[in-house]
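got a predicted model here, sequence first, then my questions.
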Amino acid sequence: MSGHRSPVPRLCRATGLLLVLSGLAHLVVFAVDGGPWDGPVSWRKPVTFGLSFGVTLIAVTWVTSYLDVRPRLRAVLLAVFAADCVVEVGGITLQAWRGVPSHLNMETSFDTAVSMTLAVGGGVLVVLLTAFALAAFFRRPTGPAGMALAVRSGFAVLLVGLASGAAMIARGVVLTRTGHQEAAYHSTAWLKPLHGVSLHAVLVLPLLARLLALTPWSEAVRRRVVTAAVCCYAATVAGAGVWAGPTY
């Protein structure tokens, strides 16, 4: 089965679109039902996670087409990634409709099962995206001028986002295990800006390189523009990291 004939990328894009639509649908639910936007129990979570996971799934499906990875292996990794995204968004959405926190919630056996499933799913995401990142670092990605730098930088920044997400979960789990459940729900706020900004570099930077390919500019100019964009994005991520220090 060749990469061109595999239905997996198409299915992943469709799944990503459904997750985005789920996020938008819950934005309508929030507008109708109301309630707080912030906090461990709010419609914000199915909205933001649906949009973020959907966009990320679509982005990773596209960006990995530039990687030097065997088509069959890429298809398997993408299929697992898509399934994991559905599980994550599904668990968060389920808990929102139940009116209980989704992450770090150990109040009942069912809540614990959902929370642990989301935590394990997060670990799977880290492994899969790290595998794609390593493929980008060890073998030069293909594509138009500046794409290799954009893809590699996008995955590098994405790893920062994954690390910040893991740090949030780890801190929350420690607080939960030591009997500080309410503090655990609010312990992740300081890293959320860094986490959110870092996750989408893997879309923004390669998309810029692709759009620049449509311009009449020379390859040298396009590479310089991508380099400048990478520097600006890195500065933004660094700024979010610096902000997180005093907030913590």
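Looks like it came in fine. Residues are numbered from 1 along each chain as shown.

alpha carbons only for contacts and neighbour counts from here, please
Fine.

quick one: end-to-end distance for stretch 101-119.
14 Å (CA to CA, to the nearest Å).

what's next to stretch 48-68, contact-wise?
9, 12-13, 15-24, 74, 78, 81-82, 85, 89, 92, 132, 135-136, 139-143, 151, 199-200, 202-203, 206 (CA atoms under 8 Å, 6 or more residues apart in numbering).

rerun that using 6 Å as the cut-off
For stretch 48-68, contacts defined as CA atoms under 6 Å, 6 or more residues apart in numbering pick out Arg13, Gly16, Leu19, Val20, Ser22, Gly23, Val89, Ala136, Pro141, Thr142, Leu203.

nearest residue to the first one in space, please, no chain neighbours.
What it means is Arg13. Spatial nearest neighbour of Arg13, excluding adjacent residues (CA to CA, 6 or more residues apart in numbering): Ile58 at 5.1 Å.

so where does that neighbour fall, helix or strand?
Using DSSP states H and E, Ile58 falls within helix 44-63.

how about whichever helix or strand comes after that helix: buried residues?
Where DSSP H and E defines the elements, the next helix or strand beyond helix 44-63 is helix 71-98. Buried positions in helix 71-98, judged by neighbour count with 16 or more other CA atoms under 10 Å: 71, 74-75, 77-79, 81-82, 84-93, 95-96.

ok, stretch 139-157 next?
140-157.

which members of these are positioned in helices?
Met147, Ala148, Leu149, Ala150, Val151, Arg152, Ser153, Gly154, Phe155, Ala156, Val157 (DSSP state H).

quick check: of these, which lies closest to Val126?
Closest approach between these and Val126, by CA to CA: Phe155, at 11.5 Å.

I'd say the closest one and Ala133 touch.
Yes. Assessed by CA atoms under 6 Å, Phe155 is found in contact with Ala133 at 5.3 Å.

hang on, the earlier thing: could I get the ones in helices among the buried residues of stretch 139-157 as TSV with distance to Asp111?
Formatted as TSV, those follow (distance: CA to CA, whole Å):
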residue	distance to Asp111
Met147	43
Ala148	43
Leu149	42
Ala150	40
Val151	38
Arg152	38
Ser153	37
Gly154	34
Phe155	32
Ala156	33
Val157	32
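
closest to Arg222 out of the residues you listed?
For these, the nearest to Arg222 is Met147 (9.6 Å; CA to CA).

which residues does that closest one contact?
Here Met147 is in contact with Pro206, Ala209 (CA under 6 Å, 6+ apart).

distance of it relative to Ser109?
Distance from Met147 to Ser109, by CA to CA: 47 Å.

then Ala183?
On the measure of CA to CA, Ala183 and Ser109 end up 20 Å apart.

ok, now Val127?
In terms of CA to CA, Val127 sits 27 Å off from Ser109.

presented hereafter is structure B, for comparison with structure A:
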Amino acid sequence: MATIRARGRKRRRPNDATLRSMTTTALRAGPRRWHRPLLTLTAAMAVLALVTAAGLAVDDRTLLGANVWLKPFKFAVSFAVYGFTLAWILSVLPRRSRPAEWASTVIVAVSVIEVAIITFQAARGHRSHYNDTTPFDSLLWSIMGSSIMVLFVAHLVVATVALRQRLPDRVAAYGIRLGLALALLGFLAAVPMVMPMDTGLAGISGAHAVGVPDGGPGLPLTGWSTTGGDLRIGHFIGMHGLQALPLLAFLLTRSRLATPTQTRLLLTAAFAYAAVVVIVTWQALRGQPLLEPDFATLTAAGAVAATTLIAVTLIVKSAPKHGPALPGGAPARNSAGDRG
């Protein structure tokens, strides 16, 4: 009798194709699974991006060598992508989590505060970041600084919830968790920007450029310095790990590789991605432009590239063979370790 029950339990265990179907069902669930404040933030930032894009076209005022509307435009696009990604992540979690939903609502609030100040200061033709030139400007910058800290803590709460919950698809779970972790690394890469420093400018208490003043020659659109280090690079790359790792996980699940192989490849990619964030931040802290790496930077980048290539080669070569694809495109598994 016990053997019959055990066999029954074994037969009821879902295979990888079933698990992916469960994840797809969660993705296609009704609005109840989507965090509405985050979707509202996404829509609001999309509208602001259009408005500021119009400002770029009709207003020729400049600040630190760039159009005054460029910064609010970039922040609007960034927060639209960030808000939608978090809303998607919450929709995929198998159980609703009040701490994660509350933290996400906090993220919406502080994001609105930060972007509102950036846009208001742009309209005035004033710097928003590091600006202590007047008591009012200092107050706005202080509010922004506090908002950034709250945003980091709230993001950490969401990441912790995603780490604790058991998502049906193992590869997707790794992609989401690693993406959230890389975004946290992106937050940390921005810390040196807000540290008190002597910029040589009255009333300016921080900078994103290293070795040169903010607002010098920069790359198109991003504005990243071409004459000195720029801390925004590591911050940007790290934050967008939130999209890169889940996207890579999705692509891997479409392959015919076994689940353990997909997971190992995803972990390898995450370590390589994190190493890139560290390297470009280290490069910026030494006052070095992104496109003018010295020998030390090239050596570090080469070591990461070589290690990643070797790891990927070994993982793929050691991947177990498997049979024909199951219905729905998922490959059949030939070993117990492939059940995920």
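On my side now, so go ahead. What you see is a predicted model, and the numbers here were worked out from it, not measured in a lab.

TM value for the aligned chains?
After superposition, the two chains reach a TM-score (TM-score structural alignment, normalised by the length of the first structure) of 0.81; 242 aligned residues with a CA RMSD of 3.1 Å.

turn the contacts of stretch 48-68 of the first structure into a markdown table, including secondary structure and distance to Ile169 of the first structure.
Formatted as a markdown table, the contacts of stretch 48-68 of the first structure follow (DSSP: H, G, I helix; E, B strand; the rest coil; distance: CA to CA, whole Å):
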| residue | secondary structure | distance to Ile169 of the first structure |
| --- | --- | --- |
| Arg13 | helix | 28 |
| Gly16 | helix | 24 |
| Leu19 | helix | 23 |
| Val20 | helix | 24 |
| Ser22 | helix | 24 |
| Gly23 | helix | 22 |
| Val89 | helix | 16 |
| Ala136 | helix | 27 |
| Pro141 | coil | 32 |
| Thr142 | coil | 35 |
| Leu203 | helix | 24 |
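
now Ala189 of the second structure, nearest residue through space, not along the chain?
Closest to Ala189 of the second structure by CA to CA, 6+ apart is His235, at 5.1 Å.

cool, Ser147 of the second structure as well?
Val110 (5.2 Å).

next up, the contacts around the residue mapped onto Phe81 of the first structure from the second structure.
The alignment partner of Phe81 of the first structure in the second structure, by TM-score structural alignment, is Ile107. If you count contacts by CA under 6 Å, 6+ apart, Ile107 of the second structure has them with Leu151.

quick check: the gap between Ile107 of the second structure and His208 of the second structure.
Where His208 of the second structure is concerned, Ile107 of the second structure sits at a distance of 23 Å (CA to CA).

ok, Val115 of the second structure next?
Distance from Val115 of the second structure to His208 of the second structure, by CA to CA: 18 Å.

residue in the second structure paired with the residue nearest to Arg13 of the first structure?
So, by TM-score structural alignment, Ile58 of the first structure is matched to Phe84.

thought the residue nearest to Ala189 of the second structure was touching Leu184?
No. Counting by CA under 6 Å, His235 of the second structure does not reach Leu184; the two are 9.5 Å apart.

between the two, which is the more surrounded one?
His235 (25 against 21; other CA atoms under 10 Å).

what helices or strands is the host helix or strand of that one leaning on?
Assigning secondary structure by DSSP H and E places His235 of the second structure in helix 232-239. Secondary-structure packing of helix 232-239 of the second structure (3 or more CA pairs under 6 Å, 6 or more residues apart in numbering; DSSP states H and E): helix 170-189, helix 259-285.

now the longest one on the first structure. Mean distance?
When the first structure is overlaid, helix 259-285 of the second structure sits 3.1 Å from its aligned residues on average, using mean CA distance after the TM-score superposition for the first structure.

give me the stretch of the first structure that the very next helix or strand once past that helix matches.
Where DSSP H and E defines the elements, the next helix or strand beyond helix 259-285 of the second structure is helix 295-317. Aligned by TM-score structural alignment, helix 295-317 of the second structure falls on no residue of the first structure.

quick one: helix 295-317 of the second structure to helix 259-285, angle?
180 degrees (axes from the mean of the first three to the mean of the last three CA atoms, to 10 degrees).

list the buried residues of helix 295-317 of the second structure.
Thr297, Ala301, Val304, Thr308, Ala311, Val312, Ile315.

for stretch 6-14 of the first structure, buried residues please.
Neighbour count says stretch 6-14 of the first structure has Val8, Pro9, Leu11, Cys12, Arg13, Ala14 buried, by 16+ other CA under 10 Å.

show me what the fifth one lines up with in the second structure.
Taking TM-score structural alignment as the criterion, the aligned counterpart of Arg13 of the first structure in the second structure is Leu39.

redo the buried residues of stretch 6-14 of the first structure as JSON lines? Include distance to Ala167 of the first structure and secondary structure.
JSON lines is the format used below for those (distance: CA to CA, whole Å; DSSP: H, G, I helix; E, B strand; the rest coil):
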{"residue": "Val8", "distance to Ala167 of the first structure": "31", "secondary structure": "helix"}
{"residue": "Pro9", "distance to Ala167 of the first structure": "31", "secondary structure": "helix"}
{"residue": "Leu11", "distance to Ala167 of the first structure": "31", "secondary structure": "helix"}
{"residue": "Cys12", "distance to Ala167 of the first structure": "28", "secondary structure": "helix"}
{"residue": "Arg13", "distance to Ala167 of the first structure": "29", "secondary structure": "helix"}
{"residue": "Ala14", "distance to Ala167 of the first structure": "31", "secondary structure": "helix"}
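
let me have those in JSON lines, extended by distance to Arg44 of the first structure.
JSON lines is the format used below for the buried residues of stretch 6-14 of the first structure (distance: CA to CA, whole Å):
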{"residue": "Val8", "distance to Arg44 of the first structure": "30"}
{"residue": "Pro9", "distance to Arg44 of the first structure": "29"}
{"residue": "Leu11", "distance to Arg44 of the first structure": "26"}
{"residue": "Cys12", "distance to Arg44 of the first structure": "24"}
{"residue": "Arg13", "distance to Arg44 of the first structure": "23"}
{"residue": "Ala14", "distance to Arg44 of the first structure": "23"}
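
out of those, which one sits closest to Thr178 of the first structure?
Taking the buried residues of stretch 6-14 of the first structure together and measuring to Thr178 of the first structure by CA to CA, the closest member is Cys12, at 39.5 Å.
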